[in-house]
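this is a predicted model, with the sequence first.
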Amino acid sequence: MAKGTLKRATIYDVATDAGVSITTVSRYLNNSESVKTSTGNRIADTMEKLDYIPQGNAGSKADRSVGRVGVLTPFFPAPSFVQRLEGMIPVFKQNNFEMVIYTIEGSEQLDEYLTSVPFTRRIDGLVLMSVRLTPEHHRTLQASGLHTVMVESDDENYSRVLADDYQGGRIAAQLFIEKEYFPCAYIGDRNRDISYSLHPSDIRLNGFRETLKEAGGELRGSMIIETDTSVENTRIAFGELLDKKNKPRAVFAMSDLQAIGAIRAAKDRSIRIPEDLAVLGFDDIESSDWMGLSSITQHLGDSGRIAAGMLLEQISGKSQAIQKVNLQVGLVERETT
């Protein structure tokens, strides 16, 4: 009997055997200190057991039997970004591509990645999620010739997947108008001015405010607060608004995590939801379903899946045309409105 060829272990095999997600393995490979020590040890043991060789150490693209794509994101592990990644994973896996995640925590780190990663020749393509590029970044990517797809960035130089944030704000306002929920409040993102990332907070706010105005309503400045996109900080900040004499009847948060923080602030004060306060989030993350949170969906999994497909088409040569996909947002109404 002829001796068979053993299939080389992939990052997906490591994740399955170690009992962790593909994103956790990817984080460990890029920065082992970013995962718990016990988890990192389990991943390391699994890699040794499976004789796994990270693709970044496996030579040039011509020497590899498995393709490799990079994903740059400033907000991992935010739930919305994890769900996008979960949309990408099966597409890349089915096409024999591994995925490595580069987490951006500052402008200097973004500069470092974009001046080194595209030129290593150890990745076949790149997905940029909510990354704000400078003209110099554009020139660097163009010079590298690396296949690149954008998510949430409407840059005509690249194929991209977008969600209609303005329409999402309009849908939120239309719901509150229909139910006669006044006055309304809005919870935005206080980190929207970070230079290396894109933030849709102001776009969603504009759609929300302008639609209220069209119907004769008003979003007063005192009803607009900004927090980071965490549950606890939003609970504290929104609680301060609820402690004022003039309380909102409904609140639209630019993310589901902030909406959850608003719910906790209300429960701290025995405010009934939705009888006394309606709460609407944005993103429709997985936890929104079991929490009964009403949310504006932007089809996170679909955006990841489509972006991955676009990139593979470029890499395979099936399509070099620049594509633009606009995903329609929609209302998923549950118990909080």
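In hand now; what should we look at?

all contacts plus neighbour counts: C-alpha atoms, from now on.
Noted.

helix/strand/coil for the residue lying closest to M99 once chain neighbours are set aside?
Sequence neighbours aside, V69 is the residue nearest to M99 in space, at 5.0 Å (criterion: C-alpha to C-alpha, 6 or more residues apart in numbering). Three-state assignment for V69 (DSSP: H, G, I helix; E, B strand; the rest coil): strand.

following the helix or strand containing Q109, which helix or strand comes up?
Assigned by DSSP states H and E, Q109 falls within helix 107-116. Going down the chain from helix 107-116, the next helix or strand is strand 125-129, by DSSP H and E.

helices or strands next to the helix or strand following that next one in the packing?
Per DSSP H and E, the first helix or strand lying C-terminal to strand 125-129 is helix 135-144. Counting contacts by 3 or more C-alpha pairs under 8 Å, 6 or more residues apart in numbering; DSSP states H and E, helix 135-144 packs against helix 107-116.

show me what the helix it packs on is packed against.
Helix 107-116 packs on helix 135-144, going by 3+ C-alpha pairs under 8 Å, 6+ apart.

angle of the helix it packs on against helix 107-116?
Per axes from the mean of the first three to the mean of the last three C-alpha atoms, to 10 degrees, the angle that helix 135-144 makes with helix 107-116 is 20 degrees.

which element follows helix 135-144 toward the C-terminus?
With DSSP H and E, the next secondary element past helix 135-144 is strand 147-151.

other residues contacting stretch 37-44?
Residues outside stretch 37-44 that contact it (C-alpha atoms under 8 Å, 6 or more residues apart in numbering): 14-15, 18, 25, 28, 32.

ok, and for it, which residues are buried?
For stretch 37-44, a neighbour-count test (16 or more other C-alpha atoms under 10 Å) marks 39-40, 42-44 as buried.

between the residues you listed, which is nearest E286?
Nearest to E286 among these is T39, at 23.5 Å by C-alpha to C-alpha.

residues of the strand or helix carrying R84 that come out buried?
For R84, the host element (DSSP H and E) is helix 79-94. The neighbour-count check on helix 79-94 (16+ other C-alpha under 10 Å) flags 79-89, 91-93 as buried.

what about the residue nearest to M99, distance to D165?
27 Å (C-alpha to C-alpha, to the nearest Å).

can you check Q109 too?
28 Å.

ok, structure two:
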Amino acid sequence: MRRPPRTHGHRAAAAVALACALTAASQQGAQADPQTLTEVQHKLESLYHQAEVATDKYDAADGRVTAQQKRVGSLDSQVRAAEAKLTRLNSLAGAAARAQYRGGGVPAELQFALASDPGRALDNAGLALQAQQNTQNLLTDLKTTKASLRTRTDEATAELTRLRASRRAMATQRRTIEQHIAGARALESSLAAKERARLADLEKRDADRAQAKWESTGILRKVGTDATTAGQKAIAFAVEQIGKPYVWGAEGPDSYDCSGLTSRAWLAAGITIPRTSEMQWAQLKHVPVEDMRPGDLIVYFSDASHVAIYVGGGNIISAPRPGRYVYVSPAASMRILGVVRPDA
């Protein structure tokens, strides 16, 4: 994979130059120079890769927003519970104070001196002291509850602040994704029909060449051929999604991005895995490529920006990129980073 261009202006200028060269060739009735077409292919790969990286970051930001919303909801529930306890303790403390007031607040030793039955006076004194201690405990608990309530309120406010910041970052990321996708689509649409067909053939030829090289290592004689029960369910789900369009940030049921497909496939098997390809790579168990089995996830590129589900026979099912659909393709058609196992 080529290093992405350094600036948006550089990408735009290169795209325009390539498009002009292809248009000129088409107008002259000639095919575009193969080198020029290769440059277009690399440019498209770069643009779509950048879009996929941006999509993964967007999905991660969206996941953080969802998690923060749950935490804020939990804090709000705890605040409400603390308020209810505060109301109850206020009521109990008031009742205890009123009871002591009705008792006259006479010191225990005086009650003992004046009582006709000293034993009963001692009992009454003990009860009075216990009531005083209970009241003090209630008041202490009341102060603790108030402090806890203030702390939880502060935490809830901080969470809301971070939530708003995440939403702003997510909105910025959305614009970045849309710009990258628009650039790639504009470059593709600038090609004549024959050139688009040649470009597709070039992409397929490169994929087949990479797959043949991978298989020549004897890898398919080493990898597992049997999926676990959960893996079979995940694969069955992925098969049912074939033909549905790629949409960035989508996780079904009508469209998917790459990690939206893999996470939903494994959810259908009863196993929850992280939402993004980057988190799937970071959090799931790594297995050597030669030890993978159907149902495992193959993660691609050095930044873990793409993921697919291995279905056996050297093939994967994936949601490839904008403008494409969920489909079956060779496992080594992209640069493999490694393999992870959701049901380890």
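Right, received. Where do you want to start? Note that this is a predicted model, so its numbers are computed, not measured.

and the TM-score between them?
Remark: TM-score between the superposed chains equals 0.27 [TM-score structural alignment, normalised by the length of the first structure]; 164 aligned residues with a C-alpha RMSD of 7.0 Å.

and the helix holding R84 of the first structure with strand 125-129, angle?
160 degrees.

and the angle from whichever helix or strand comes after helix 79-94 of the first structure to strand 125-129?
Next helix or strand after helix 79-94 of the first structure toward the C-terminus (DSSP H and E): strand 97-103. Orientation of strand 97-103 of the first structure against strand 125-129 (the same axes, to 10 degrees) gives an angle of 40 degrees.

what strand or helix carries A307 of the first structure?
helix 300-316.

give me the contact list for that helix.
Against helix 300-316 of the first structure from outside (C-alpha under 8 Å, 6+ apart): 80-81, 83-89, 91-92, 124-127, 147-151, 159-162, 283, 319-320, 323, 327.

so where's the longest helix in the second structure?
helix 118-189 (DSSP state H).

and that helix, what does it pack onto?
Going by 3+ C-alpha pairs under 8 Å, 6+ apart, helix 118-189 of the second structure lies up against helix 8-27, helix 34-102, helix 108-114.

mind putting the ones you listed into TSV with mean neighbour count and distance to A230 of the second structure?
Below are those laid out as TSV (neighbours: other C-alpha atoms under 10 Å; distance: least, C-alpha to C-alpha, whole Å):
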stretch	mean neighbour count	distance to A230 of the second structure
helix 8-27	16	43
helix 34-102	17	24
helix 108-114	14	73
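
R221 of the second structure: neighbour count?
11 (other C-alpha atoms under 10 Å).

in the helix or strand it falls within, what counts as buried?
Taking DSSP H and E as the criterion, the element that holds R221 of the second structure is helix 219-222. By 16+ other C-alpha under 10 Å, the buried positions in helix 219-222 of the second structure come out as L220.

could you point out which element follows it?
Following helix 219-222 of the second structure in sequence, per DSSP H and E, is helix 229-240.

what's that next one packed up against?
Going by 3+ C-alpha pairs under 8 Å, 6+ apart, helix 229-240 of the second structure lies up against helix 258-268, strand 306-312.

what angle sits between it and strand 306-312?
Using the same axes, to 10 degrees: helix 229-240 of the second structure against strand 306-312 is 110 degrees.

now do the buried residues in helix 229-240 of the second structure.
230-239.

and for the residue nearest to M99 of the first structure, the neighbour number?
V69 of the first structure: 22 neighbours (other C-alpha under 10 Å).

surely it is in contact with K93?
No. Assessed by C-alpha atoms under 8 Å, V69 of the first structure is found out of contact with K93, at 10.9 Å.

okay, the buried residues of helix 229-240 of the second structure in a markdown table with distance to R88 of the second structure next?
Formatted as a markdown table, the buried residues of helix 229-240 of the second structure follow (distance: C-alpha to C-alpha, whole Å):
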| residue | distance to R88 of the second structure |
| --- | --- |
| A230 | 50 |
| G231 | 52 |
| Q232 | 54 |
| K233 | 51 |
| A234 | 51 |
| I235 | 55 |
| A236 | 55 |
| F237 | 52 |
| A238 | 54 |
| V239 | 57 |
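
state the distance from V251 of the first structure to R305 of the first structure.
Distance from V251 of the first structure to R305 of the first structure, by C-alpha to C-alpha: 31 Å.

more neighbours, these two?
V251 (28 against 20).

name the nearest residue to that one, sequence neighbours excluded.
A185 (4.5 Å).

before we move on, what about I89 of the first structure?
Using C-alpha to C-alpha, 6+ apart, the nearest residue to I89 of the first structure is M99, at 7.5 Å.

so what's the one you found up against?
26, 68-71, 89, 92 are the contacts of M99 of the first structure under C-alpha under 8 Å, 6+ apart.

again, but for H180 of the second structure
Contacts of H180 of the second structure (C-alpha under 8 Å, 6+ apart): 47-48, 50-51.

mind running it again at 7 Å?
By C-alpha atoms under 7 Å, 6 or more residues apart in numbering, the contact list for H180 of the second structure reads 47, 50-51.

over to V239 of the second structure?
Applying C-alpha under 7 Å, 6+ apart, no residues contact V239 of the second structure.

related to what we said a few turns ago, any idea which of the contacts of M99 of the first structure is the one closest to T115 of the first structure?
Closest to T115 of the first structure, out of all of the contacts of M99 of the first structure and judged by C-alpha to C-alpha, is G70, at 13.9 Å.

just checking, the closest one touches L126?
Yes. Counting by C-alpha atoms under 7 Å, G70 of the first structure does reach L126; the two are 4.7 Å apart.

nothing else from me, thank you.
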